[in-house]
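Enquirer: A predicted structure for the sequence below; I have some questions about it.
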Amino acid sequence: MNTLGRSGVEVGPLAFGGGGIGNLYTAVTDEQAHEAVAAARRRGIRYFDTAPHYGLGLSERRLGEALRQYPRSGTTISTKVGRRLEPADGIGDDLANGFAVPATHRRVWDFTADGIRRTLEASLERLGVDRVDVVYLHDPDDHAEQAFREGYPALEELRAQGVVGAIGAGMNQTALLTRFVEDTDVDVVLCAGRYTLLDQSALTELLPAARRRGTSVVIGGAFNSGLLADPRPGSTYNYAAAPPELLGRALRLKSVAEGHGTTLRAAALAFCAAHPAVASVLVGARSAAEVDDCAEQFHRPPPPSFWRELRETGLLPPEAPVPADRTEEPS
């Protein structure tokens, strides 16, 4: 287990992302969602992440229901604030925002102190818990000043009151996350899609800053929304059709992996976990089968020869840490 910053909150190296059980893109049943969470528990996963944004609260409700049968102690739950849910007319669906659910609510961007507290209170009710372990400011890209001026101090106060154990920010970019690391006392940042086999932009400033400051990093989007899980024509990269050059690069990575008796999925997960600033790798799953596959891939890392070939062929920069760097260190 790894501790998030100086918070005392512990997470395992592999975590469960709750977007899928919030009906991301396509619907899953309550039973399938609960089976996915049960599979994660069976595989030793104890850190579960969700957000009000995921299915307009559906992910939080399903996660809370599924975890209710397990001891709260030893389970780490994170959720997010910044999108407050307000009742809507329920006409139509939420597919424009990526979720196959009825449009029962609308999202309101709100990083005010009051909005943070109200959003968290609603999340606790949906989850059926009296506290969560981690709260992230969720995607404050276009609301940065309000997030720093009002949202972050509100989280600091909630942490001091013991309502939450650790606080941070979660985004799909590195610049603003680096600012959170350098200018605040966040315990952790969640960086999605910016530290993968195809995109190492977090390596330039964010990860070094996190190391200097003792801030933990959780990596999401290890598969870049699908391309690194199954590269083929039509695969998605950052939730859109993959550009031809990136598809070609992913196919080359897959070919090298297979040549070393491993899989691209295993390599993608192992790469994210190898950086010393990274406390956990967050993988979204919508079924027990997906959870089982991710766990199996995570625990079968590629051999050192695979990483050597990636560096020798220019598919990976030499400064990016890989698992083989640790195994090959002199004793």
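Expert: Done, it's in.

Enquirer: contacts, neighbours, all on C-alpha from now
Expert: Fine.

Enquirer: need the helices for the protein, in chain order.
Expert: 30-42, 58-67, 113-127, 144-146, 152-160, 175-183, 206-213, 244-259, 264-274, 288-298, 304-312, 323-327 (DSSP state H).

Enquirer: Looking at the ones you listed, spot the one closest to Lys80.
Expert: helix 113-127 (7.7 Å; Cα to Cα).

Enquirer: Give me the helices and strands touching the closest one, please.
Expert: For helix 113-127, the elements it packs on are helix 58-67, strand 76-81, strand 83-87, helix 152-160, judged by 3 or more Cα pairs under 8 Å, 6 or more residues apart in numbering; DSSP states H and E.

Enquirer: Comparison target below:
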Amino acid sequence: MVDLGHAALGAWGGGRFMHFGRPLDEEEVVELLRPDDRLRTVITADVYGAGDADRVVGRAIAGRPRDEVRLVGAIGHDFYDGERQGAKGFPRFTSPALRGPEGYADYLRRACEASLERCGTDRFDLLLLHNPDRIGYTSEAVWEGLVALRDEGLTGGLGIAPGPANGFTLDVLTCLDRFGDEIDWAMLILGPAEPWPGRLALEACVQHDVRVLTRVTDYGGAFWGDLTPQTPMGEWDHRRFRPDGWIERAGRLLREVATIGAARGLTPMQVAAQWTLAQPAVACVVPTLIEELPAPEGVEAPAPRPILEKRAELAALPREQRLTTAELDRITQLGDNSGCMALKGASPVFEGDEQPDGWGIGTPQLEAARRWGIDPDRELVKTH
């Protein structure tokens, strides 16, 4: 199984493709994503910028020996034949409007080879199925197509990356139970401010020998310390969809985490990362690197931190665990977010026609819930 290191860089950072904070220009993104001896892994997704992120990542890794870089790709949204659906983005390649199961393998090969060409390399170290719909989690044709790419050397390993929003717990469990022998990594939303529902899938990852890399460990940038309620957010900033009061909640947790970190020589972001790395199966964190927009003139707020300063802080994350068991438990208690939001994927409260990011619970999901001791009606619903 490929070693990604304990921290990695994601092409969604820097605001150029995912609209977080100040959008960096291309040269700045290249510098941000350039791997080195401490941050060797770079993660891209072909749909970001409809291929443009791959090209930028290719520039970032160019000139460095390939065996010194860990390159992770992600495919799943069809921007070749599909039409963008506004804020929902491009459709999944498994959409019945685009193709049936007989076309899945050809699409996966086409998308993988095109992404590799843009990245300027001949193989991924890890290839993720990006934001699958229900079909992606359950289709043998999808996973046979992915396995073929691995067996032919286009990737060293395979994984799954649920999203884009929080949830998909039963779907991940169902996928692991059916295809876990072929899956090396799972990318989950997980951090001290959002332990739920991601932690519900960790035991299954342990049992299936699947490693976890986590995104949004920074909780929308809050753990970097320069996000306040006064921080402006652009029209397409995804954080605008978070519930009211989330920044204030983050601030209360940040103060507690800062106190713990000060005693251990860790920044709040590094505490968040070490808490996450202490969870079962978690082996790598990929926080979002954001350079916040400055507050309006006359509004008192901390100045935005330069994004390369945040990168340096991530690179300095100690590999050895410095937090005590009591401190880890204290952070878990403080950050508990159980029942705070409606979840995506298979849901006991879903109604209506199946959507690309939401559907009702079927027999496979119910069986997975029973196997892993989860009560969907109690543990996978919004309660407050």
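Expert: Structure's in. What do you need? Just so it is clear, the structure is predicted and the values come from calculations on it, not from any experiment.

Enquirer: so how far is Tyr47 of the first structure from the residue positioned nearest the centre of the first structure?
Expert: For the first structure, Gly220 is the residue whose C-alpha lies nearest the centre (Cα atoms, centre = their mean; 3.3 Å). For Gly220 of the first structure, the distance to Tyr47 of the first structure equals 13 Å [Cα to Cα, to the nearest Å].

Enquirer: What lines up with Val217 of the first structure in the second structure?
Expert: Structural alignment (TM-score structural alignment) places Val217 of the first structure against Val212 in the second structure.

Enquirer: Check which residues of stretch 81-97 of the second structure are buried.
Expert: Gly82, Phe90, Pro91, Arg92, Phe93, Thr94, Ser95 (16 or more other Cα atoms under 10 Å).

Enquirer: which one in the first structure is aligned with the fourth one?
Expert: The reference is to Arg92 of the second structure. Match for Arg92 of the second structure (TM-score structural alignment): Trp109.

Enquirer: In contact with that match, which residues?
Expert: Gly82, Arg83, Arg84 (Cα atoms under 8 Å, 6 or more residues apart in numbering).

Enquirer: Can you tell me which of the helices of the first structure is packed in deepest?
Expert: Of the helices of the first structure, the one with the most neighbours on average (mean count of other Cα atoms under 10 Å) is helix 264-274, at a mean of 25.

Enquirer: my read: Ala315 of the second structure touches Asp36, true?
Expert: No. With contact defined as Cα atoms under 8 Å, Ala315 of the second structure does not count as touching Asp36 (9.2 Å).

Enquirer: how about Arg55 of the second structure, what's its match in the first structure?
Expert: Using TM-score structural alignment, Arg55 of the second structure pairs with Arg61 in the first structure.

Enquirer: Might you report the residue contacts of its match?
Expert: Arg126, Leu127, Gly128.

Enquirer: Which residue is the nearest non-sequential neighbour of the aligned partner of the last one in the second structure?
Expert: Here Gly128 of the first structure is matched to Gly120 in the second structure, going by TM-score structural alignment. Distances taken as Cα to Cα, 6 or more residues apart in numbering place Gly58 nearest to Gly120 of the second structure, at 5.4 Å, with adjacent residues excluded.

Enquirer: how close does the one you found sit to His6 of the second structure?
Expert: Distance from Gly58 of the second structure to His6 of the second structure, by Cα to Cα: 22 Å.

Enquirer: cool, Gly225 of the second structure as well?
Expert: Taking Cα to Cα, one finds Gly225 of the second structure at 21 Å from His6 of the second structure.

Enquirer: which of these two has more neighbours?
Expert: His6 (23 against 19; other Cα atoms under 10 Å).

Enquirer: Find the nearest non-adjacent residue to the more buried one, please.
Expert: Cys284 (4.2 Å).

Enquirer: What's the match for the one you found in the first structure?
Expert: So, by TM-score structural alignment, Cys284 of the second structure is matched to Ser280.

Enquirer: tell me the contacts of that match?
Expert: Asn2, Val11, Gly12, Pro13, Leu14, Ala15, Val217, Val218, Ile219, Ala273 are the contacts of Ser280 of the first structure under Cα under 8 Å, 6+ apart.

Enquirer: For the fourth one, which residues are in contact?
Expert: Going back to what we said before, that points to Pro13 of the first structure. By Cα under 8 Å, 6+ apart, the neighbours of Pro13 of the first structure are Met1, Asn2, Ala273, Ala279, Ser280, Val281.

Enquirer: do you know how far the alignment partner in the second structure of Arg118 of the first structure is from Val47 of the second structure?
Expert: Mapped onto the second structure by TM-score structural alignment, Arg118 of the first structure lines up with Arg110. Computed as Cα to Cα, the Arg110 of the second structure to Val47 of the second structure distance reads 13 Å.

Enquirer: swap in Ile189 of the second structure?
Expert: 19 Å.

Enquirer: Please apply the same query to Ala258 of the second structure.
Expert: From Ala258 of the second structure to Val47 of the second structure the distance is 36 Å (Cα to Cα).

Enquirer: and if you look at Thr94 of the second structure?
Expert: From Thr94 of the second structure to Val47 of the second structure the distance is 15 Å (Cα to Cα).

Enquirer: didn't Leu158 of the first structure look like it was pressed against Val164?
Expert: Yes. Contact criterion Cα under 8 Å: Leu158 of the first structure and Val164 qualify, at 6.0 Å.

Enquirer: can you give me the strands in the stretch 251-384 of the second structure?
Expert: Assignment of strands within the stretch 251-384 of the second structure using DSSP state E, counting those that start in this stretch yields the ranges 282-286, 345-347, 358-360.

Enquirer: Could you save the ones you listed as a markdown table and add columns showing distance to Glu327 of the second structure?
Expert: Below are those laid out as a markdown table (distance: least, Cα to Cα, whole Å):
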| stretch | distance to Glu327 of the second structure |
| --- | --- |
| strand 282-286 | 18 |
| strand 345-347 | 33 |
| strand 358-360 | 36 |
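
Enquirer: State the distance from the aligned residue in the second structure for Ala166 of the first structure to Ala273 of the second structure.
Expert: When the second structure is aligned by TM-score structural alignment, Ala166 of the first structure is paired with Gly157. Gly157 of the second structure sits 24 Å away from Ala273 of the second structure, going by Cα to Cα.

Enquirer: Next: Gly191 of the second structure.
Expert: Taking Cα to Cα, one finds Gly191 of the second structure at 7 Å from Ala273 of the second structure.

Enquirer: Cool, thanks, signing off.
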